[in-house]
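>>> Give me a 3D structure for the following:
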Amino acid sequence: MYVEALGLFDKLMCYPYLKPDSYTYPSVLKACGGLCRVVLGQMVHTCLIKTGLMVDIVVRSYLVSMYAKCNSFEYAIQMFDEMPDKDVACWNTVISCYYQIRKFEEALRYFGMMRRYGFEPNSVTITTAILSCARLFDLERGREIHKELINSGFWLDSFVSSALVDMYGKCGHLEMAIEVFEQMPKKSIVAWNSMITGYGFKGDCFSCVQLFKRMYNEGIKPTLTTLSSILMACSRSVQLLEGKYLY
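You can find the predicted model right below:
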């Protein structure tokens, strides 16, 4: 209820004997980010500087997140770099920022820095790092991250598994993509699409359609990505009948 939260904050600012504190501002910043109110967020940022609350790591973390959610990635990264102390949430935010502005090498560099500084990556961090490898077609680094996850006993949730399927598929290593995909207890639509797209890159129309049929039988509703990937595969392999099957 972001609008209501900001309305209450506005009323609070009218009280002469009450002042917002380090518990107030994180919620206000979250509301600004949720509504993409970057101008208001900048005004709150100014208040934090004047009141000396910028020293609070939680407040700073929410400030970084607010700028990121408002697509002000340069401010988010600048805020992060200026923080003397950082938490996992901040690292995740800045890595995600670099991924969203398509600076995948930087995303992976910060991922490496995070681990060197002793922070334990979580599912969000690892998913973004693997997706960055996929966008760079960097199979070697992607496999290295996967190997480390297995050796550490990290639980591969649907997000991490889907990212691995996507990475192996885009890098042309379909055997590993299938292995990860089949081990998923609950396959997300992202994982299905990644597998179909992987076969599509190779022009394997038959496997695309077989996966599509299996997907349909398991009650998974296809998306536009699913259909466009299969049609592209049919086009590449000149399979008119398979393409008509979709129609």
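>>> going forward, measure contacts between C-alpha atoms and count neighbours the same way
OK.
>>> Spell out, range by range, the strands that occur in this protein.
Remark: no strands are assigned in the chain by DSSP state E.
>>> number of nearby residues for I95?
25 (other Cα atoms under 10 Å).
>>> Return the distance of it relative to L231.
34 Å (Cα to Cα, to the nearest Å).
>>> same thing with R116?
44 Å.
>>> and if you look at K69?
35 Å.
>>> more neighbours, R116 and L231?
Neighbours of R116 and L231, each counted by other Cα under 10 Å, are more numerous for L231; the result is 23 against 10.
>>> Return the residues in contact with the more buried one.
G243 (Cα atoms under 8 Å, 6 or more residues apart in numbering).
>>> next one: F73
67, 97-98, 101.
>>> Considering those, which possesses the most neighbours?
Busiest of the contacts of F73 [other Cα under 10 Å] is Y67, holding 27 neighbours.
>>> I'd guessed that one sits against C90; true?
No - assessed by Cα atoms under 8 Å, Y67 is found out of contact with C90, at 11.6 Å.
>>> mind listing what the residue nearest to T197 when sequence neighbours are not counted touches?
Take T197 and drop its neighbours on the chain: the residue closest to it by Cα to Cα, 6 or more residues apart in numbering is S229, 5.4 Å away. If a contact means Cα under 8 Å, 6+ apart, then S229 has 193, 196-197, 200 as its contacts.
>>> Alongside the first, I'd like the structure of this one:
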Amino acid sequence: MFIHSVFNAIAVSKYLQLGKAVHGIVLKSGSDMMIVSVYNAIADAYAKCGALEDVRKVFDRMGERDMVSWTTLVTAHSQCSEWEEALAIFSQMREEGFSPNQFTFSSVLVSCAGLCFLDFGRQVHSLCCKTGLDTDKCIESALLDMYAKCGNISEAAMIFERISNPDTVSWTAIISGYAQHGGQRILNPTMNGLRK
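Prediction:
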């Protein structure tokens, strides 16, 4: 759909003023505004531009919401360091019967890490396991980062050790965790940089 492509391009370029202008044209024309996917594309463009207030306005105007709508709102708040609000939205989303996907979980874990909410993070980890998403690459990285930032280095190390091919994000998270929270644990052979 043409309108989706336009807002996807705005999201990639982070051209907020153009996004607002096109959004205004769409509102005036009334075309496609009842379609949830159009709302989602507009909200995502605002989120990528860091316009949190506009994301919320679009979300609040939606007559119908889907998993993408909720994930966009949670992610937007998490990326803007509005972590408590991200967790509150996540809780509301679950109360309304929506099941989180890997992107929702990742954003929530980022928020837990930012707030050092270890108990909440453990609950989210449990939910990830129940849905079978705990081995998803982006969730593993988010779990590792959350445990490391919350000071639970042993759990962070366990997550790291089960990652088959850790990327720079994973290595950085485990190294930062050890640097910030200390510990005399000797790294095992899988963590000594000799992993093949």
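>>> now what about the TM-score between them?
Here the TM-score for the pair of chains, by TM-score structural alignment, normalised by the length of the second structure, is 0.90; 195 aligned residues with a Cα RMSD of 2.2 Å.
>>> tell me, what residue is most central in the first structure?
T128 (5.1 Å; Cα atoms, centre = their mean).
>>> any idea how far A113 of the second structure is from the alignment partner in the second structure of it?
Using TM-score structural alignment as the criterion, T128 of the first structure maps onto S107 of the second structure. Per Cα to Cα, S107 of the second structure is found 10 Å from A113 of the second structure.
>>> and if you look at F7 of the second structure?
Relative to A113 of the second structure, and taking Cα to Cα, F7 of the second structure is found at 30 Å.
>>> can you count the residues close to the nearest residue to V108 of the second structure once chain neighbours are set aside?
Distances taken as Cα to Cα, 6+ apart place L87 nearest to V108 of the second structure, at 6.3 Å, with adjacent residues excluded. Residues within reach of L87 of the second structure, counting by other Cα under 10 Å, total 20.
>>> so what's the match of T128 of the first structure up against?
74-75, 78-79.
>>> can we see that at 7 Å?
Contacts here follow Cα atoms under 7 Å, 6 or more residues apart in numbering; on that basis S107 of the second structure touches 74-75, 78.
>>> Then A173 of the second structure?
Contacts of A173 of the second structure (Cα under 7 Å, 6+ apart): 144-145, 148.
>>> just checking, V74 of the second structure touches A88?
No - V74 of the second structure is not in contact with A88 according to Cα atoms under 7 Å; the separation is 8.8 Å.
>>> gap between the residue sitting furthest away from the middle of the second structure and V22 of the second structure?
Residue farthest from the centre of the second structure, counting by Cα atoms, centre = their mean, is S29 at 32.6 Å. S29 of the second structure is 11 Å from V22 of the second structure, where distance means Cα to Cα.
>>> Could you tell me where stretch 75-84 of the second structure falls in the first structure?
Stretch 75-84 of the second structure covers residues 96-105 of the first structure once aligned (TM-score structural alignment).
>>> aligned partner of E96 of the second structure in the first structure?
So E96 of the second structure corresponds to Y117, using TM-score structural alignment.
>>> State the distance from its match to L139 of the first structure.
Counting by Cα to Cα - Y117 of the first structure and L139 of the first structure are separated by 25 Å.
>>> Quick check on the two: which one has the bigger neighbour count.
Remark: of Y117 of the first structure and L139, L139 carries more neighbours, 19 against 9, as counted by other Cα under 10 Å.
>>> And for the closest residue to that one other than its chain neighbours, the neighbour number?
Using Cα to Cα, 6+ apart and skipping residues adjacent in sequence, the residue nearest L139 of the first structure is C171, 5.9 Å away. As a burial measure, C171 of the first structure scores 21 neighbours (other Cα under 10 Å).
>>> And C171 of the first structure? What does it align with in the second structure?
So C171 of the first structure corresponds to C150, using TM-score structural alignment.
>>> And that match, how close does it get to S126 of the second structure?
Relative to S126 of the second structure, and taking Cα to Cα, C150 of the second structure is found at 16 Å.
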